[in-house]
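> fold the following, please.
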Amino acid sequence: MSDPKIAPTDALLKRITAPVKASLADIPADASYDVVVIGAGGAGLSAALTAAIEGARVLVVERTEYLGGTTALSAATTWIPVNSHCADVGTQDSVEKAEGFLARAVGERSPAALRSAFVRNGAAAVDYIERQSQVKYRARPFHPDYLSELEGSTLRGRAIEPKPFDGRLLGDWFSLIRPPIPEFTVLGGMMVDRDDIANLLKLTKDWNAFRYSLGIIARHAKDRLGHARGTRLVMGNALIARQLYSLLERGVQFCVSTRLERLIVDEAASACNEGGVTVGSVTGVVLSAGGVTRSLRVTGGVVLASGGFNRHPKKRAERLPGIAQEWCPGAPGHTGEAHDLALAAGARYGTGGLSDCFWAPVSLRKRADGSTAAFPHFLLDRGKPGFVTVDQRGRRFVNENTSYHLFGIAMQEANKTSPAIPAWLVTDSAGIARYGMGMVRPGGKGFAPFIAEGYLIEAQTLAELAQKLGIDARTLEATIAQMNEAAASGVDPLFARGTTDYQRANGDATRTELANCCLGPIGQGPFYAVRLYPGDIGAATGFVTDANARVLGAGERPIGGLYAVGNDQQSVMGGVYPAPGITIGPGMVFGWLAARDAVARSKGGRAVAREPSEALG
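Sure, this is the predicted structure:
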C-alpha cells in the first residue's frame, strides 16, 4: 500500500531519529542560502526539492506549525499533459493536443506562452522528480478533463496522483505534516482515497472488498497504538510526505511557525541577461519566530509559494466581496502577508482571469473545539442521481454535475437575481442512504447529531421540507416533479445534466436501471437538505511572471531573485478550471522551473524553460 522499495540511508536515519529541528533558532545568524522558499505546500516543496537535487543550499520557511498547506488537505491530483504515465492507462497525448485543449478552454485569459511553458516542460519535470526523489506518481484509470466536451480533452492519463506513503518512515517529522480535514477521515484519523471508499462501501457485499477493507482497518488499528492518527498516507498527505522524506534525504533545512518580515532588495543592482535587463534584486530575507529574528543572505532567489491572498483581510474584501472567510476550506497559512512585501518590491497582480479564485460548494458545521468545518462537495453527493440543488425560492439554477468550480461561480451569479447563497442540496431517504450527504456518511444512520445542530434538515414530506427551508411548497414540489420527469426520460431540458463524459463520471455508472446515470427519482420520504455556500479553494489571481516563474515588475522586467509559484503566481489557467489538478500540476512544473533558474543564478548563469524536443526527450 506504500512503496516497498523505500529504505532510509544511514544519514537519513540519523536525522529522523534525532529531535526534530525546524526552528528559526536553529539557523545561524550569518547563514546564507542559494534558495529560500516561502511556503511549504506542494508547489513550494517542489521548488525546494528541485533546488536540493541541483545541489543548492535550501531553506524552507513555513508560517504555520505544519508543512503541506492546502495541498496536504487535497486529493493531490496533479494535471500534467504528455506525462510518462499516460501510456499506463492507454492514452496517447501530445503537446499539440494539450495546447489546443487549453487554448479552447482558457483562451485569452492567460498568456499562451506561459501555458506552452507548462505543457512543454511538464513531462520533463515529472520524470526529473520521480527519477531523483521518493516522489512517485500513478495515473488514475479514469479521470476525465472537466471540460470533456472540448476538442483535445482526455478521459485519463493527464491526471496523476501520488502513490500512498508510510508515514512511519518519517519518524518524528511525521508530526509536522498537516493532518487531513477530519471530516474526510474515518475511524479516528484513517485517511481514505477513492479506492478505499469504493471498497469500504462494498465491505459486506464483496469478498475482495472485505479483505481489502480489513487490511487497511487493521493497519489503522495498529497505528493508533502509537500515533495520534493513521500513518498510511494517501492523496495530499502522501505527496507532502514523499516530498518531505526526499528533502530530509538531501539535508534541506526547515523553519516552521516563522514569518517573512521583509524582502531585502538591492535597488541599485542591475544585470544584463539574455532574458533582458533585470533592475533591482532580492538579495535576502528577514525572518522572525518566537522572539528570534534572522537576516539571511540569498544568492540565487526567493521563491514565493505562500498559498495566495485568500486570508488577507483587505485583499479578500476587495476581491471576494460577500464571501465569508469561514467558507474557505483551505489551510490557514495563506494570509497574503508575503504579497504585501512582493508588491512593495515592484510585483503586480495579473488581470483578465475568469475569477480571482477557484471555487467549490461547501457545507458548514461547528466542531466540538469551536472551529468551523467547511466541507467541500466535490463529487460524492451533489452530482449523484436523486440529488438536486435549488435556490432559496426552490428553483434549480445550475447543472449539478458540472465542475465544483463552475458550480461555485453559478451560485454567485444566480445570487445576483435570486437568493442562492446559501443554496439547498436536496435528496430523499434513498439518496442519503446510498451516497451520504456532505458530512453525513452513507448508510442511512447516525443522523440525529446533524439534525440537532441544524446541519441536516429532515422532513417527512416535501411540503414540510419547504416550510423548514422557507421555500414555497408548490415551487419545490414542481422542481422535484420536473427532476422526476427528467429521471424517467434521461433528459434534463433545463441544464442538460449528464451529457458529457465528465458529468457522467460524477454520476453513478452502477445504476444501470437509470436512463441517465446522473438523474434519479426523488420520492421516498423522509427528505433531507443541506445548506451550500461558495467556498474559495485557492487563489487564481497572483503575481505576473515569465515562463521561468520570475516575478515581473514595471516594463515586464524581472525582479532579480524573486519567483512566484503555486497560488502566488497568476494562474496559467486564467481562473478557468479545465481539468483535475490544474493548481498542483502547474505548481509543480513552475516550482521546478523556478528552482532551476534560481540555482543557475546562484552560480552566475541562468536556466531557461526548455523547448519541446528538450523537455520531452
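
> from here on, just use CA atoms for contacts and neighbour counts.
Noted.

> show me what secondary structure element comes after the host helix or strand of residue 222.
Using DSSP states H and E, residue 222 sits in helix 207-223. For helix 207-223, the succeeding helix or strand toward the C-terminus, using DSSP H and E, is strand 232-233.

> give me the contacts around that following strand.
Residues outside strand 232-233 that contact it (CA atoms under 8 Å, 6 or more residues apart in numbering) are 1-2, 164-167, 190-191, 219-220, 241.

> from the residues you listed, list the buried ones, please.
By neighbour count, with 16 or more other CA atoms under 10 Å, the contacts of strand 232-233 hold 164-167, 190-191, 220, 241 as buried.

> farthest pair in those residues?
Using CA to CA, the two most remote members of these are 220 and 241, lying 17.4 Å apart.

> can you show me the helices along the stretch 151-300 of the chain?
With helices called from DSSP state H, counting those that start in this stretch, the stretch 151-300 of the chain shows them at 194-201, 207-223, 235-249.

> out of those helices, flag the one nearest residue 465.
Closest among these, once you apply CA to CA, is helix 194-201, at 28.5 Å.

> check which helices and strands that closest one sits against.
Applying 3 or more CA pairs under 8 Å, 6 or more residues apart in numbering; DSSP states H and E, one finds that helix 194-201 contacts helix 207-223.

> now show me the structure for the sequence below, then we'll compare the two:
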Amino acid sequence: MSEGAAAQETDVIVIGSGAGGLAAAVTAAQRGLKVLVLEKDTVYGGTTARSGGVLWIPANGINGPRSDADVRAAREYLVRECGEALFDAGRVDAFLANGPRMVDFFSSQTSVQFAPLPAYPDYHPDEPGAVPGGRSIMAAPFDARELGPRMKALRPPLKEITFVGMMFNSSQEIQHFFKVTRSLRSAVYVARRLMAHGTEMLRYRRATRLTNGNALAARLAKSAFDLGAELWLDAPALRLVTQGDGRVTGVVARHPETKADVHIRARRGVVLACGGFPQDVARRRALFSHAPTGAEHHSPAPATNTGDGISMGIAAGGVFEDSLPNPAAWIPVSLVPRGKAPHGVFPHLIDRYKPGVIAVNPAGRRFVNESNSYHDVGIAMRREAGHAAAVAWLVCDHTALRRYGLGHVKPFPLPLWPQLRSGYLLRGATLEALARRIGIDPAALQQTVAEYNRHAEQGEDPAFGRGSTAYNRYLGDHDHAPNPCVAPITRAPFYALRVTVGDLGTFAGLRTNERAQVIDARGAPVPGLYAAGNDSLSVMGGNYPGAGITLGPAMTFGFIAGEQLAALQMQPTETAHAG
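Just a heads-up that it's a prediction; the model follows:
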C-alpha cells in the first residue's frame, strides 16, 4: 500500500473502500486518472467484505443472453416495489441501462469476475415484472494470495457467519455441511474443505479461498492496485474543501503516517462512498422507530460506518433524504456473546427458511411468513413493535435444530453446550417450560405451535403461506417434502433464540442524480461531488426487490461516477478554502 508522503494533488479522491467507492476508483483509474482512496478504518473492503457479494443487475449477461424485455419487466417491477411516489425514473433508468455495461467493463477490463445465480428468484416473484431467476449474480471465488502483502489488510468476513473462519460460496455449498452426517458425498466434500481451510489457516492465519463479499472486495482492490490507484488506510476524511462558488475541490484528511491533517486537492472531483450511517446512534434514534434511544438497534456493519460521507455531503450543500418508509435494509439479528469482548451481531439470512422453525412475538403468536425476505420480516417485526424495541423469538424442536442449526448455533455434530451456557440459546423440556424461560405466556405458545402443527403435517401453512413462492422455497430444504419450508414442531426438547431488528445497510442518504452527482435543495448538482453506495439515497425507494439490490446499484453508480469524472476537463488551480 502506498502510504508514504501525503499526495497534495490528485485527479480523483474516493472516500471509502467498499464496492461503490472501489468501483469508482477502478473505473477512473482505468481511464488514466490518478486516484486516491481514503479509508477511515485500518482495513479495506468496507461493508462489502462482510456481505454476500451478490449484485442485482437485470439483463446482466452472466446468467444467459441479455434481453430488452427483461429490462422493461425490471422497470415495471421497480415501479411496483418503489411505489409511484418514490420511483425515480431518471436514476432507475440509468441503473438499468448502465448495470450491464458495468458488468461488461469489470469482467473484461479488471480482475473482477462474476458467477451466475440463474435460479435465484426476485424477492417478490409473483409481482408484475418479477422473474423466478436470472437477475442476481455474485463475485466469483478469489485466491487472496494474488493480493500479495496487501492480503493482510483486507477486512475479514463477518466472524459470526463463518465456520472456524471458513467462508461459503453459496447456499448449495452450505447444504453439504447440513448433510454431512446423512450423505457420503457431502461428508467427503466437507472433509476436503476443512483440510484445505486448515492448511490455509496454518500458513497464512486466514482463509485464502475468498468467497462472497470478501471475494468481491478483494477483486475490486486487486483491480485498483493493478491500475495504480493509491489507498491510504487509517486516514479518515475530516471535511471537504470547496471554492467560493461551492465547487468541491478536495479533502482535508488525517495522514496515516504523520497523523497530521493534510489538504489534498482533487482536480476532477470527490466521490463519497463511506457506507451510510448504520453505526450513527443519533441518526438511528431519529429515523428508526424501533430504536427510541438509538441503542436498541444492532448492525453487523463495520463500527466505522457512522455517516461521515453524509455529513460531509450536507456541509457541501447536498441534501439528506430521510423520508423513505424504510430508511434501512432490515434484517432480524441476534446478539452472540463473546465473553468479555463486545457481542457479535448475527444476521439471520438462512435459518428462518428451514422447515420446523417459526417466529413468535412477545405474546407468543406468529406474525409473519418466516420464509419471506429478511427485509419483509424486519418490516413485520417493526410493525408489531410500534415505537418500542422490536423483539421476536425463533422457536424450533430438536430435529430442526440438529439438522439445520439456528443462528450462530451450528447443526449436528457440533455441540450445543457453549450456546446454552452463554444464554444465547434457550431450551425447555416442554413448550410450556420453554415459554417460561423466554418470558412469554405458555398457553399462547402451546396454542400457536398446535395451530401451526395441524397443517404442517401436510406441508401447509394457511395462516402465512410459507413455501408459497419461488423465493421462499429457494432457501428452504429441497430434500424435505412436500414443502421445503414447513415441518411440524414436535420433538422435545424445544429451543428458542431472541432476535431484534438490525440492518444490512442504510437506504436513506444524499440525493443524487442519474450521473451519481450529489444534488442540492434546488436539484442542481454540487459541482465536483459524487456519491455511490449507501451514502446516496437508495434507488429502490426503501424496498428490497431482490438479492443484491445494494451492491448492484453501488457498483453501477460507482462506475457511472468514474466515467463522469474521466469525461470532465481538469479544473484550473484556484485557491480553495475549507467548507
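
> that older thread, as a markdown table, the contacts of strand 232-233 of structure 1 with distance to residue 457 of structure 1 would be great.
As requested, these are arranged in a markdown table below (distance: CA to CA, whole Å):
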| residue | distance to residue 457 of structure 1 |
| --- | --- |
| 1 | 39 |
| 2 | 40 |
| 164 | 37 |
| 165 | 39 |
| 166 | 40 |
| 167 | 39 |
| 190 | 28 |
| 191 | 28 |
| 219 | 36 |
| 220 | 33 |
| 241 | 39 |
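
> out of those, which is nearest to residue 581 of structure 1?
residue 164 (17.2 Å).

> what's the closest non-adjacent residue to the aligned partner of the closest one in structure 2?
By TM-score structural alignment, residue 164 of structure 1 lines up with residue 141 in structure 2. What sits nearest to residue 141 of structure 2 in space, not counting adjacent residues and going by CA to CA, 6 or more residues apart in numbering, is residue 211, at 4.6 Å.

> burial measure for that neighbour, as a count.
The local packing of residue 211 of structure 2 (other CA atoms under 10 Å) involves 28 other residues.

> need the contact list for it.
With contact set as CA under 8 Å, 6+ apart, residue 211 of structure 2 has these partners: 53, 139-142, 167-169.

> tell me the one of those residues nearest residue 44 of structure 2?
residue 53 (15.2 Å).

> residues near the closest one, how many?
Neighbours of residue 53 of structure 2 using other CA under 10 Å come to 26.

> likewise for the one 10 residues further on?
The tally of other residues near residue 63 of structure 2 (other CA under 10 Å) stands at 19.

> contacting residues for the corresponding residue of structure 1 for it?
Matched across to structure 1, residue 63 of structure 2 falls on residue 86, judged by TM-score structural alignment. Residues counted as contacts of residue 86 of structure 1 (CA under 8 Å, 6+ apart) are 92-93, 139, 156-158.

> I'd like those residues written out as CSV, with neighbour count and distance to residue 40 of structure 1 added.
Formatted as CSV, those follow (neighbours: other CA atoms under 10 Å; distance: CA to CA, whole Å):
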residue, neighbour count, distance to residue 40 of structure 1
92, 13, 34
93, 20, 31
139, 23, 25
156, 23, 29
157, 29, 27
158, 32, 24
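
> of those residues, which are reproduced in structure 2?
Among the contacts of residue 86 of structure 1, the ones still in contact in structure 2 (both residues aligned by TM-score structural alignment, their matches' CA atoms under 8 Å) are 139, 157-158.

> how about those residues in JSON lines, adding distance to residue 202 of structure 1?
Supplementary listing: those in JSON lines, determined by distance: CA to CA, whole Å:
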{"residue": "139", "distance to residue 202 of structure 1": "23"}
{"residue": "157", "distance to residue 202 of structure 1": "27"}
{"residue": "158", "distance to residue 202 of structure 1": "28"}
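
> what does stretch 81-90 of structure 2 contact?
By CA under 8 Å, 6+ apart, the surrounding residues in contact with stretch 81-90 of structure 2 are 78-79, 324, 513-514, 539-545.

> state the distance from the match of residue 63 of structure 2 to residue 203 of structure 1.
31 Å (CA to CA, to the nearest Å).

> that older thread, would you mind getting the average deviation of the helix holding residue 222 of structure 1 from structure 2?
Following the fit onto structure 2, the mean deviation recorded for helix 207-223 of structure 1 is 2.9 Å by mean CA distance after the TM-score superposition for structure 1.

> what is the burial count for residue 588 of structure 1?
Neighbours of residue 588 of structure 1 using other CA under 10 Å come to 28.

> ugh, wrong one, residue 417 of structure 2
Around residue 417 of structure 2 there are 11 residues (other CA under 10 Å).

> tell me how far the counterpart of it in structure 1 lies from residue 440 of structure 1.
Under the alignment (TM-score structural alignment), residue 417 of structure 2 maps onto residue 448 of structure 1. Going from residue 448 of structure 1 to residue 440 of structure 1 by CA to CA gives 10 Å.

> thinking again about what came up before, just the residues contacting the helix holding residue 222 of structure 1, thanks.
Contacts for helix 207-223 of structure 1 (CA under 8 Å, 6+ apart): 190, 196, 199-200, 202-204, 229-232.

> which of the residues you listed are buried, as a PyMOL select command?
The buried residues among the contacts of helix 207-223 of structure 1 can be selected in PyMOL (16+ other CA under 10 Å) with this line:
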select buried, resi 190+199+200+203+229+230+231+232
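
> which one of the contacts of helix 207-223 of structure 1 is nearest residue 488 of structure 1?
Closest to residue 488 of structure 1, out of all of these and judged by CA to CA, is residue 202, at 27.2 Å.

> corresponding residue for the closest one in structure 2?
Using TM-score structural alignment, residue 202 of structure 1 sits opposite residue 179 in structure 2.

> OK, contacts around its match?
Contact analysis of residue 179 of structure 2 by CA under 8 Å, 6+ apart lists 186-187, 403.

> give me that answer again for 7 Å
Counting by CA atoms under 7 Å, 6 or more residues apart in numbering, residue 179 of structure 2 makes contact with residue 186.

> for it, give its distance to residue 491 of structure 2.
From residue 179 of structure 2 over to residue 491 of structure 2 the distance is 20 Å, taken as CA to CA.

> before we move on, what about residue 171 of structure 2?
26 Å.

> next, count neighbours for the corresponding residue of structure 1 for residue 368 of structure 2.
Residue correspondence to structure 1 (TM-score structural alignment): residue 368 of structure 2 is matched to residue 398. As a burial measure, residue 398 of structure 1 scores 22 neighbours (other CA under 10 Å).

> measure residue 398 of structure 1 to residue 192 of structure 1 for me?
Distance from residue 398 of structure 1 to residue 192 of structure 1, by CA to CA: 29 Å.
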